[in-house]
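>>> missing the sequence, but the structure's below:
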């Protein structure tokens, strides 16, 4: 099942809906009025019971003709956990780009974890505000993101699947010069609107093995990134175990797992985003996240 958050023109907030295979948004609230359907983290926290109810509602739900998709979780309750240098070829291209001021090793010895604030989140079709990057070095990073369903601290890698609600797509947009200048990544990656997310959360029952998923990124129709999730250096069980060792993961928390090779700084000279560009990221089963640059 693919769950979305959508709005209609004139609405101040959004509602949870289901995304049909043909792209139509289904109005769950019309099929089950006993649930408010206005909060994705609350639905996630409701566990299997709420997910079963959502599936039942989707069976009878009408189509929302003028739906506008938002990020599946428009305002996460916490910062998004992100993982840097987590594909072998990207680790190499980043090390050779001249923009990595954080470490000497090419392939990390342990997961490199940073975060993006909730204010960075934007939705499908929203403009990436490259104008907020004064250095003109805005870059794209297509990523598979994990959405946590069951809370936990000290989660063992063997138990990772019990804590995953589903998967979505994140574009870890980055101001490369700021990333390098400040020797840490939140100022270069946490700019408002620098975390497009969506179009949907694909529930975990639809993904027996996330390693089988494939991520591709196109810029203006040109393929830039293409890799299976199986190429991750640190896999999803390892990331969940590492982050939860001392930080409680809660329903609705998001872990962006890293980006493959093919980002703008991997070219000589770097190919940064500019106004008018369009970034399109696709992951098997989840759908397409597409955003213009402004």
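Cool, the structure landed. Because the structure is predicted, anything quoted here is derived from the model rather than measured.
>>> CA only for contacts and neighbour counts going forward, please
Will do.
>>> now the strands for the stretch 1-150 of the chain?
Assigned by DSSP state E, counting those that start in this stretch, the stretch 1-150 of the chain shows strands spanning 2-7, 15-19, 25-26, 68-69, 80-84, 112-116, 121-122, 138-139, 142-148.
>>> I'd like those laid out as JSON lines, including mean neighbour count and distance to residue 207.
Listed next are the strands of the stretch 1-150 of the chain as JSON lines, based on neighbours: other CA atoms under 10 Å; distance: least, CA to CA, whole Å:
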{"stretch": "strand 2-7", "mean neighbour count": "25", "distance to residue 207": "11"}
{"stretch": "strand 15-19", "mean neighbour count": "26", "distance to residue 207": "16"}
{"stretch": "strand 25-26", "mean neighbour count": "26", "distance to residue 207": "21"}
{"stretch": "strand 68-69", "mean neighbour count": "20", "distance to residue 207": "22"}
{"stretch": "strand 80-84", "mean neighbour count": "21", "distance to residue 207": "21"}
{"stretch": "strand 112-116", "mean neighbour count": "18", "distance to residue 207": "24"}
{"stretch": "strand 121-122", "mean neighbour count": "28", "distance to residue 207": "24"}
{"stretch": "strand 138-139", "mean neighbour count": "25", "distance to residue 207": "29"}
{"stretch": "strand 142-148", "mean neighbour count": "27", "distance to residue 207": "11"}
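>>> And here is the other one:
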């Protein structure tokens, strides 16, 4: 089953792929659907095969999660390119809900964020309450998977040992285009994850290379904080980020970044950098 949050008439509505189009659901977005005990059953009753309609105006697939938790250094290849050892525990940081943006939205940052870097990611969305869950319990609570681009302002990320400032600029994390339920998608089997900048492939990974997979991350996170339906966990990025190239490479005004996750779809993100004009 494939779910999306559509923008329509100044508001949003959850929808499910059905018969070549989208069937609207009685929920304002996919997060609200997941918080409804009967939401997935309602969606399944309306579901059917169907592609994403051309020109659909999509919001972040989960626009208002209570928690957005992210894992860094989680692909073995990316860890090696950064010159680090494989971690014993996940490296975690958080984002705010207002960092999320739609899968085709332009990302606009101020000139002070000019060292903007790409990070293609698999994201997992929680579908049931989790607290001190086992791996099996965490796996059973996964609502589905989607794609993300953890666009990162590297200088702000490195102001201190805490990454938050560089990861939390407003509306800099495209999420979507759809949520695909686990019965249709298995990242452990290996899903191709790529990133292109202006058509040039800069990242090419496989979700089978994750050090900590989705159930492991949810179980670990739920040991110290409760996770609720609609919460989002980003699982990390593969090798090929701009900061790791020699010399480092960052996004420029007018660039277009495309993140593609096999079985989910593509995030297409135009980049706008607003430099202040001199008086």
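Great, that's in hand. Keep in mind that this is a model prediction, so the values were computed, not measured.
>>> Superposed, what's their TM-score?
Overlay of the two chains. TM-score (TM-score structural alignment, normalised by the length of structure 2): 0.90; 271 aligned residues with a CA RMSD of 2.2 Å.
>>> Can I get the strands of the stretch 1-150 of structure 1 in CSV including distance to residue 288 of structure 1?
Listed next are the strands of the stretch 1-150 of structure 1 as CSV, based on distance: least, CA to CA, whole Å:
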stretch, distance to residue 288 of structure 1
strand 2-7, 12
strand 15-19, 12
strand 25-26, 15
strand 68-69, 12
strand 80-84, 20
strand 112-116, 21
strand 121-122, 14
strand 138-139, 18
strand 142-148, 11
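>>> Between these, which one is closest to residue 48 of structure 1.
Closest approach to residue 48 of structure 1 among the strands of the stretch 1-150 of structure 1 (CA to CA): strand 142-148, 13.1 Å.
>>> next one: the helix or strand just after the closest one to chain centre, how far?
Using DSSP states H and E, the next helix or strand after strand 142-148 of structure 1 towards the C-terminus is strand 164-171. Centre-to-centre, strand 164-171 of structure 1 and its host chain are 5 Å apart (CA atoms, centre = their mean, to the nearest Å).
>>> go on, stretch 39-57 of structure 2?
Offset of stretch 39-57 of structure 2 from its chain centre (CA atoms, centre = their mean): 20 Å.
>>> just the angle between the longest helix seen in structure 1 and strand 164-171, please?
Using DSSP state H to define each element, structure 1 has its longest helix at helix 47-60. Comparing the axes of helix 47-60 of structure 1 and strand 164-171 via axes from the mean of the first three to the mean of the last three CA atoms, to 10 degrees yields an angle of 70 degrees.
>>> what's the angle from helix 47-60 of structure 1 to strand 2-7?
Using the same axes, to 10 degrees: helix 47-60 of structure 1 against strand 2-7 is 70 degrees.
>>> The counterpart of residue 26 of structure 1 in structure 2 and residue 1 of structure 2: what is the separation?
In structure 2, residue 26 of structure 1 lines up with residue 22, judged by TM-score structural alignment. Separation of residue 22 of structure 2 from residue 1 of structure 2 (CA to CA, to the nearest Å): 12 Å.
>>> I'd like to know how far the residue nearest the centre of structure 1 sits from residue 279 of structure 1.
The centroid of structure 1 falls nearest to residue 170 when counting by CA atoms, centre = their mean (2.5 Å). According to CA to CA, residue 170 of structure 1 stands 12 Å off from residue 279 of structure 1.
>>> Kindly report the same for residue 166 of structure 1.
23 Å.
>>> More neighbours: the two, which one.
Remark: of residue 166 of structure 1 and residue 279, residue 166 carries more neighbours, 27 against 24, as counted by other CA atoms under 10 Å.
>>> May I ask you to confirm that the more buried one is in contact with residue 201?
Yes: with contact defined as CA atoms under 8 Å, residue 166 of structure 1 reaches residue 201; the gap is 5.9 Å.
>>> where do the contact lists of those two overlap?
Common contact partners of residue 166 of structure 1 and residue 201 (CA atoms under 8 Å, 6 or more residues apart in numbering): residue 147.
>>> for the longest strand seen in structure 2, packing partners?
In structure 2, taking DSSP state E as the definition, the longest strand is strand 265-274. Secondary-structure packing of strand 265-274 of structure 2 (3 or more CA pairs under 8 Å, 6 or more residues apart in numbering; DSSP states H and E): strand 107-110, strand 142-149, strand 173-180, strand 256-261.
>>> can you do 7 Å?
strand 107-110, strand 173-180, strand 256-261 (3 or more CA pairs under 7 Å, 6 or more residues apart in numbering; DSSP states H and E).
>>> contact partners of the second one?
Pointing back at strand 173-180 of structure 2 there. The contact list for strand 173-180 of structure 2 (CA atoms under 7 Å, 6 or more residues apart in numbering) reads 1-4, 60-61, 99-103, 144-151, 264-267.
>>> got the angle for the helix or strand following it vs strand 256-261?
Using DSSP H and E, the next helix or strand after strand 173-180 of structure 2 towards the C-terminus is strand 192-197. Per the same axes, to 10 degrees, the angle that strand 192-197 of structure 2 makes with strand 256-261 is 180 degrees.
>>> Over which residues of structure 1 does strand 192-197 of structure 2 lie when aligned?
Going by TM-score structural alignment: strand 192-197 of structure 2 matches residues 214-219.
>>> Report the mean deviation for that stretch after fitting onto structure 2.
Compared with structure 2 after the fit, stretch 214-219 of structure 1 shows a mean deviation of 1.1 Å (mean CA distance after the TM-score superposition for structure 1).
>>> and the aligned partner of residue 201 of structure 1 in structure 2, how many neighbours?
Alignment note (TM-score structural alignment): residue 201 of structure 1 maps to residue 179 of structure 2. Around residue 179 of structure 2 sit 26 other residues, with neighbours defined as other CA under 10 Å.
>>> Likewise for residue 105 of structure 1?
10.
>>> Look up how far residue 88 of structure 1 lies from it.
Applying CA to CA to residue 105 of structure 1 and residue 88 of structure 1 gives a distance of 12 Å.
>>> which residues does the counterpart of residue 125 of structure 1 in structure 2 contact?
Taking TM-score structural alignment, residue 125 of structure 1 has residue 104 as its aligned residue in structure 2. Residue 104 of structure 2 sits next to 267-269 when contact means CA under 7 Å, 6+ apart.
>>> and in structure 1, which of the residues you listed remain?
Contacts conserved in structure 1 for these, using both residues aligned by TM-score structural alignment, their matches' CA atoms under 7 Å: 268-269.
>>> Closest one to residue 243 of structure 2 out of the contacts of residue 104 of structure 2, please.
Using CA to CA, the contacts of residue 104 of structure 2 come closest to residue 243 of structure 2 at residue 269, 18.9 Å.
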